[in-house]
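> dropping the sequence and predicted coords here.
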Amino acid sequence: MELWNNPSCSKSACARTALDAAGFPYRLRPYLEEPPTADELIDVLGRLGARPWDICRTGEPAALARGMADWPREERDVRRWIDAMVEAPELIQRPILLLDDGSAVVARTAEAVDEALRRTHRQPG
């Protein structure tokens, strides 16, 4: 299990606390210092079943400077969004939890973390 973590984010802190309390091992990925590649972000989007604009923080200064709130959200625009988030990883919603079963969760709520832990617990092991 891997947690894309921003140490200054309260939602990331809550996810870390829940994982620690549950005793689940995980790797922290400081995605601001270790930005994902375009291929990694494409993989995560597939795991989430999401489009890039679904996990983009369009209120961030980097998004406002690019005018991303007004960018088209069509299939032909996917790569533009991905390239922007790779260039400015602070645009990526956090925290993202990558589960060992190949799925992923945007773990912004206690409920999302709990569901991820339930799914992880059900895995044969």
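Cool, the structure landed. Numbering: from 1, shown residues only.
> from here on, contacts and neighbour counts on C-alpha atoms
OK.
> so how far is residue 80 from the closest residue to residue 73 other than its chain neighbours?
Spatial nearest neighbour of residue 73, excluding adjacent residues (CA to CA, 6 or more residues apart in numbering): residue 53 at 7.1 Å. In this view, residue 53 and residue 80 are 10 Å apart by CA to CA, to the nearest Å.
> with residue 40 instead?
Distance of residue 40 to residue 80, given as CA to CA: 15 Å.
> would you map the strands across this protein?
Using DSSP state E, the strands of the chain run over 2-5, 27-30, 96-98, 104-106.
> what's the last one in contact with?
It stands for strand 104-106. 44, 47-48, 93-99, 112-113, 116 (CA atoms under 8 Å, 6 or more residues apart in numbering).
> select only the buried ones of those residues in ChimeraX?
In ChimeraX syntax, the buried subset of the contacts of strand 104-106 is picked out as below (16 or more other CA atoms under 10 Å):
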select :44,47,48,93,94,95,96,97,98,99,113,116
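> need the contacts of strand 104-106 in a markdown table with distance to residue 24, can you?
Compiled in a markdown table, the contacts of strand 104-106 are given as follows (distance: CA to CA, whole Å):
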| residue | distance to residue 24 |
| --- | --- |
| 44 | 20 |
| 47 | 20 |
| 48 | 20 |
| 93 | 22 |
| 94 | 19 |
| 95 | 16 |
| 96 | 15 |
| 97 | 12 |
| 98 | 13 |
| 99 | 11 |
| 112 | 15 |
| 113 | 11 |
| 116 | 11 |
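> want to compare, so here's the second one:
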Amino acid sequence: MKIYHNPRCSKSRQGLAILEDSKLSFEIIKYLETPISKIELQEIIKLLGIAPIDLVRKNEAIWKENFKGKSLTDSEIITAMVENPKLIERPIVINNGKAIIGRPPEIIKSIL
């Protein structure tokens, strides 16, 4: 099991606490420090079963200033997230071939 975690995000910290309380073993990936590759991000999106745009944090300044209102392909959106990991919605938990965005954090319990 993995959690893609941003320690500065309260929802991500709440998600991490849920995993810690579960007593299950898991890996913490601090994706702002250890960037996600394009292939890895494509796999996460596939596991989530969503369009790449649905993983973007559209209120981030980077998005508003550089991408908002533009017609982008899925590949361009994924590249934007790889190059600007702050744009990736968080936390993401992957367990047994399933993935979920922990918003609200309690939803993480559904894949434990």
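It's in. Every value quoted in this text rests on a predicted model; they were computed, and no experiment measured them.
> hang on, the earlier thing: and of the strands of structure 1, who's closest to residue 13 of structure 1?
Comparison of the strands of structure 1 against residue 13 of structure 1 by CA to CA identifies strand 2-5 as nearest, at 8.3 Å.
> skipping adjacent residues, who's closest to the spatially most central residue of structure 1 in space?
Central residue of structure 1 (CA atoms, centre = their mean): residue 96, 3.1 Å from the mean position. Leaving aside its chain neighbours, residue 96 of structure 1 sits nearest to residue 106 (4.5 Å; criterion: CA to CA, 6+ apart).
> looking at structure 2, name the residue matched to that neighbour.
Here residue 106 of structure 1 is matched to residue 101 in structure 2, going by TM-score structural alignment.
> tell me which stretches of structure 1 form helices.
For structure 1, helices defined by DSSP state H occupy the ranges 10-22, 38-48, 61-66, 78-87, 110-122.
> turn these into a markdown table, columns for distance to residue 32 of structure 1.
Converted to a markdown table, the helices of structure 1 look like this (distance: least, CA to CA, whole Å):
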| stretch | distance to residue 32 of structure 1 |
| --- | --- |
| helix 10-22 | 13 |
| helix 38-48 | 13 |
| helix 61-66 | 13 |
| helix 78-87 | 10 |
| helix 110-122 | 21 |
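> what's the most buried one of the ones you listed?
Greatest average neighbour count among these goes to helix 78-87 (a mean of 18), per mean count of other CA atoms under 10 Å.
> which of the strands of structure 1 is buried the deepest?
Buried most deeply of the strands of structure 1, by mean count of other CA under 10 Å, is strand 96-98, with a mean of 25.
> remind me what that strand packs against, helices and strands.
If contacts are counted by 3 or more CA pairs under 8 Å, 6 or more residues apart in numbering; DSSP states H and E, strand 96-98 of structure 1 sits against strand 2-5, strand 104-106.
> got the contact list for the first one?
Residues external to strand 2-5 of structure 1 that are found in contact with it (CA under 8 Å, 6+ apart): 12, 26-31, 94-99.
> repeat that with 10 Å
With contacts defined as CA atoms under 10 Å, 6 or more residues apart in numbering, strand 2-5 of structure 1 is touched by 11-13, 15-16, 19, 25-32, 34-36, 92-100, 104-107.
> average gap between that strand and structure 2?
Overlaying structure 2 shows strand 2-5 of structure 1 at a mean distance of 0.4 Å from the equivalent residues (mean CA distance after the TM-score superposition for structure 1).
> so where is that strand in structure 2?
Alignment of strand 2-5 of structure 1 against structure 2: residues 2-5, by TM-score structural alignment.
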